[in-house]
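> Kindly generate the corresponding structure for this input.
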Amino acid sequence: MKVQRPLALLLLLWSIPTLFAQGGKAFLKEGDALRKAGQLEQALEKYGLAISVDPQLVKAYQARAAVNKLLGHANAVALDLKRVAELVPEEAAYYADAALAYLEVDSPRVARALAETALLRDKNDMRALQAKVRACLKLGDLDCAGTAADAALNLKGTTDTYYLHGIVRTALRDFSTAEADLDRVLEWNHLYEPAYVAQAEVQLELAARYSGPTMRARALEKAIDRCRLALELNPQSTDALYWRSKAYAEQKEFAKAIDDISRCMALGRTDRAVYLQRARYYHGFGQHQNAVNDLNKMILDDPKDIEALLLRAECREANLEMDGALKDLENAQKEMQNDPAFGVETRKRIEESRIRIAQQVFEMNRESDAPRLTVVEPMSREGVAQVSTTLQQLKVSGHVLDRSLLKTITVNGAPAEFDPLEKDPQFFAVVPWTSAEKEIVVQAIDVYDNLTSSVLKVERSEGIAPGITLTAPALSPDRVITIEPDRESVFVEGRVNDGSLIRRIAVDGVLASYAPDQMDPEFSIKVDVKTKDRFTVQVEDQFGNASEQVYAIQRKVASAPSARPTGTSTTPSTTASRSGATWVIHIENSNYRNFPAVQADGDAAKMQKAFSNYAIARTINKKNLSKDQMDRFFNIELRDLVRTNKVGTILVWYSGHGRSVGGKAYWVPVDARKDDIYSYFNYGSLKAQMQNYSESVDKTVVVSDAAGNDASFYELTR
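This next block holds a predicted model:
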């Protein structure tokens, strides 16, 4: 008995492959029955079981590929047919099947490799040769396509081999041979629809080469006739409609061309080529705005499309939209800098167009209004600026409003810093300052040489620097703050003492939260100390007196972990997350003085959906706020409410007008002026500002449901 057991075990092991094979074939048979009954999904399941039981079962892969083809699962078909070829590597036909399948899923590189493998096994496999021709055409390897097409035609001249040969000769720009090949296809089979379309393309190319009007007209008529015959065979042929539209356009029949290309789109073809062609037809037909609409779609999909930018520039110029045309030309020039496809002559022609249009824009925008200049720093009243007696250099800043760009801004003759490409720019200058200086002269000149000057008389003010007192966190007499070793941020609070109002409070250059209209204000800010061993508090009053204090950061020594019995900890965690109430702030501006009224459209429902993951404790609604009211609310009122109520999460929702200027997004207060961006509310730093309200604030969210007047606003605020 002991001798028989190993023998029985050995016999069992020998029989396992046979049992698996029989199981796979059984599943295959069940799948075939389900397929015959039209139950394709169930058949797929059975074929999958057959393959899992017997991964070498070729017929199961073939059957599954056939069902997936019926279901339109092209990728699955390609994978299964490739596996069949791998399982039976000596069969060229299986590699050809796989190559054709990979062409269907737009994988020409894989298809070419499979076709070449098939041809290594049988150099006369026609299907492999044809697959190689198509793959090489898609890859742009015309030499390879030509060699394969010649081999296929030499092997056997059929409608398919002549058709492929004609397609390749067209790509190689041998249009005479291509025309002869395609004529032969149609002579043998007048129902071969793709040959009619290919012949139309060839006739268009021949028409472009003919110099005589008669030959050119005949070629265009032949192209139109070939497309007509293709459409009789297949009224849904988008290729035939596309090429006929091009032939009509060459005949200047733009209305017919537009009809054909629009039908092409209606049938589902919406690629770049059809939009570009229709834009060209609209432009040729004088419907320039319709052309711009199609080009807008293309440029939205690809902002770097040079061809679309150049054509839109032409259309905009025809519409007398010179600013837009100039911008398109500049963008096209920027994109073609590293593109060798655009030669010297093309670049020269585009630059000449840009210069011409730029000059037209310059003259069209010429105006004689002087710029409006506002000096913000130093603070002044009734033309008199208060300047500290201790200053040796004077900081002067402000902004200029003008319909045109600025050429120069100077302060006491010295050039100020500003962006010459920005409308209504801010400016900044630091000029030498002595006790003998009696006035500040700021001048601005625009590109049309319109000049404005602002002269401020100077009064000397007190020269006492503000005092800084830190109230939190606790610090040592030598200004050292001790924190936990893994602490990444510190909430800093303090007070500034000075005989005048404070213009600026910052920590390491980041503005703190404080009330700028209060004397001796308190301030607060969350300071990132992750990689710091110190931070600096900087304060400046309205007269330019400044002071700063440096505070050192010392981290506690991390205690070594002590062994402790497993079980429930009795010590509360020091890293427990902060918690606090969640408030929603809804700013609703609708009743504007200088802008159209805004209709509230389901704001409550949109807010509820946007903030559905939060447990809202309180909602504050503010309506029709002016610029001063918005500044005061976010700088003082909301800050004090958050501190008093220890709010943890602040969710802000704004609805009203919005604007984007100079790459910055603004909310529009109800008293804002259209030509004055400084009457807008710049909310770019609002999230960080609210983080500085109180140590209890853990999360801030700002949603701008604003009605912007240009696409860039949505890009900035989304």
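
> hey, let's count contacts and neighbours off CA atoms from now on
OK.

> secondary structure element for Trp14?
helix 4-36 (DSSP states H and E).

> buried set for that helix?
Residues of helix 4-36 classed as buried under the neighbour-count rule (16 or more other Cα atoms under 10 Å) are 20-21, 23-32, 34-35.

> here's the other one to compare against:
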Amino acid sequence: MAVISLCVYGQNGKKFFKAGNEFVESLKYEDAVAQFTSAIGAEPSNPDYYYARGRAYESLIKYSEAKADFEKALVFAPKSVDAMMGMGAVCNKMGNFEEALNYLNKASALDKRNGAIYPEKVITLIGLEKYDMALRASDTAVIIKDTPMNYYYRGIIYTKLNNDLFAKKEFEKSILKDKKLPEPRLALAELLLKTNDAKGAMDQCNEILKNDDRNTAGYMMRSKVYMKNLDYPSAINDLSKNILIEPNNPDFYLYRGKAYQEFNQHTNAINDFSKYISINPENPDAYFTRARSYEEIMNYGKAMEDYTKITVLSEFNMEARKMLKDAQDRLYELNREAVPPEISVVSPAPVNETVEIRGNNKSLLITGKIKDKSKLKSFSINNEAITTVEKGGEYEFLSNINVDGIDKITLVALDDYNNEKSISYSLIRTEITPPQVLILAPYASDDGQIYLDRNDPTLFIQGKINDESKIKSVFIDGVTASYPVGDINPSFTASIDILNKNKIIVEAEDIYGNKQVAEFSLNRTGAVISETNPMGKTWVVFIENSNYSTFASLDGPVKDVNTMQRAFANYDIHNIIWKKDLTKAEMEKFFSIELRDLIKANQVKSLLIWYAGHGKFINDVGYWIPVDAQRDDEFTYFNLSFLRGAMESYLAYLTHTLVITDACESGPSFYQAMRSDLKKRSCDDWQATQFKSSQVFSSAGYELAVDDSQFTRTFATALQNNPNACIPIEDVVAKVATSVGSNNQQKPKFGKITGLKDEDGTFFFIAK
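Now for the predicted structure:
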């Protein structure tokens, strides 16, 4: 079985080998490589297959792969002269002449009469510049076989030895041997052109091209002859033909560029040099020739770029360095101008030759640009050198400069031609106080609580920013608030989402970067109350004055207060304040300051003030009598107009205000009579509960208080006997008026408080 298997593999290898050779004959080297590779796969130790694939790789100019295959062939056939010759030829093409000579010497030692070895050895020795040895090797080659290529190589050797006469004879012998061989004609044309025989050189070129009109070396040589004859259009035409034949050969662009350059068509020359550089960017000669054309069209900037590139590619190219320096000098003089640089400060933006700086900052971050036709030599701010960055034809600068203790900055720019520009700005120091944030609606307490009376998912906020400067931005929980941008101390509004939130954050920043971040907590106590009580948080204040110093003391007020407290027990009253025996000063302080602050802090929505004590009605003005009042001194009485004035400060917080006094009539300065009969009110009427009301209910007597008040008794009875969920003050007023009237007393007065806002709401007592 093993023998059969080997035979099968051997047969398969030969089949692939044969197919590969057929592809070589038809110049299909890639396909040949594939077949030889299959043959090697079938018979991996057959040296013929490696040698054949190496030759195919050599034809594809893949010299490294070819060399590897020849080495492999020598592993399996160490004395293979063909493999040694293949190694020599590939090493020659790779420039490894010493290695090539080693293999070729081994080959000639094994087969001294092999005529193919010596021509290759001649190439090797020429590459090693061992011309005498090369000549002897060529003698041997000619003795073995006088081929035209052997005479050609002898001509090359004589050319290297500067023996033009012998070289010419050898080239002519080669041509006689094969008139269509291009190599000797090309070499002879080169030799004739060197000896100024342009016509003879042209004849040789024409013969080459007559035999092969796609011979690029022939066109190249003929272009040199044309250029020798100063026929640049014809030279350029031949080089253009080469580019059409081999468009990816960079050398043709380089040579045509040089022809254009000599023909003084530098723009075309630059285009060809640029094409060459795009294909072969590491050749300093291309940059050198292109730089010369740039100089000819006076584009010294581009020329300097190329000279600079040469100094990078060829570090020790002194000629390039000298040309670079010359080009720089010429460009410097050509660009000489007398226009000073332009300096523009971008940030902070100057206004009327001043720059604003925040407060007592000791440093200032300044940015800007400098424009100039020339290069910038130096730039300084307050005599301190500042680094600039060239970008888009401008110079940009950014620097944090020290401004401690100074009131001016001076910027100085100097260009290459010593044109100078100096500008100065006065420093204006701005305020550093952060803005003050005030929430006006809904009410926000001094400790940062916003009192909500509804559980809505969104909240409309009104506020105000107090600041010495204009405001740059106002954000509430990231939402931009609306405010008049140009105003000082602007008001702001915003609708924000407060669902599942227990606080909001207001950020205010003025135009000078002073920022205030204020946090407000959301107090929903009022909202919880409002869900069951449309009147919201309701307070009752009793003023009980009984123990007078000059007026008769009373037992009635304490009874009245107790009676009303019992009546209120069945109603949704959240707090009762009972103030006893107040002096005038205490009454004024309580109503103007203490009660105001309590209402504000606790977000009271409905307030009832009940006065029980002596009263006076003098000259249409009602008075409550403090316990320290002097009987005959009206000035010592508590004027109800003062009460009204004090209550004006409550309006921002209260929805409903009701003042009840059983002492005396309140008077027209405090009381505004109703213009029609009492309305029928319902606590289901949202307008009645949510619109503001400012009401007063007072007895109509002109005398001092008595100890047994029918006014109070009837009021309490109306509340206690109410079977409904609520009772409006109008119903109580009606019952009290009926009861008092039946006892032949003057009808009590009910109306609005003069001067206080009333939107036709009313006061309801909400049953628990």
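
> Give me the TM-score for this pair.
Overlay of the two chains. TM-score (TM-score structural alignment, normalised by the length of structure 1): 0.52; 447 aligned residues with a Cα RMSD of 4.6 Å.

> picking up where we left off before, elements contacting the next helix or strand after the helix holding Trp14 of structure 1?
Next helix or strand after helix 4-36 of structure 1 toward the C-terminus (DSSP H and E): helix 40-53. Other elements packing on helix 40-53 of structure 1 under the criterion 3 or more Cα pairs under 8 Å, 6 or more residues apart in numbering; DSSP states H and E are helix 4-36, helix 58-71.

> Residues touching helix 40-53 of structure 1, excluding its own?
By Cα atoms under 8 Å, 6 or more residues apart in numbering, the residues outside helix 40-53 of structure 1 that reach it are 20-21, 23-28, 30-35, 57, 60-61, 63-64, 67-68, 71.

> And for stretch 376-388 of structure 1?
Outside stretch 376-388 of structure 1, the residues that touch it by Cα under 8 Å, 6+ apart are 395-399, 455-463, 542-545.

> List the buried residues of it.
Those would be Glu377, Pro378, Met379, Ser380, Val384, Ala385, Gln386, Val387, Ser388, for stretch 376-388 of structure 1 by 16+ other Cα under 10 Å.

> same question, stretch 267-286 of structure 1
For stretch 267-286 of structure 1, the neighbour count (16+ other Cα under 10 Å) marks 269, 272, 274-285 as buried.

> how about a markdown table for these, with distance to Ile306 of structure 1 added?
Formatted as a markdown table, the buried residues of stretch 267-286 of structure 1 follow (distance: Cα to Cα, whole Å):
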| residue | distance to Ile306 of structure 1 |
| --- | --- |
| Arg269 | 22 |
| Arg272 | 13 |
| Val274 | 16 |
| Tyr275 | 14 |
| Leu276 | 12 |
| Gln277 | 15 |
| Arg278 | 17 |
| Ala279 | 14 |
| Arg280 | 15 |
| Tyr281 | 18 |
| Tyr282 | 19 |
| His283 | 17 |
| Gly284 | 19 |
| Phe285 | 22 |
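
> Those in helices, which ones?
When the buried residues of stretch 267-286 of structure 1 are checked against helices (DSSP state H), the matches are Arg272, Val274, Tyr275, Leu276, Gln277, Arg278, Ala279, Arg280, Tyr281, Tyr282, His283, Gly284.

> ok, for whatever residue of structure 2 lines up with the third one, nearest residue in space, not its chain neighbours?
Which is Tyr275 of structure 1. Alignment note: Tyr275 of structure 1 maps to Tyr253 in structure 2; criterion TM-score structural alignment. Nearest residue to Tyr253 of structure 2, sequence neighbours excluded (Cα to Cα, 6 or more residues apart in numbering): Asp272, at 5.1 Å.
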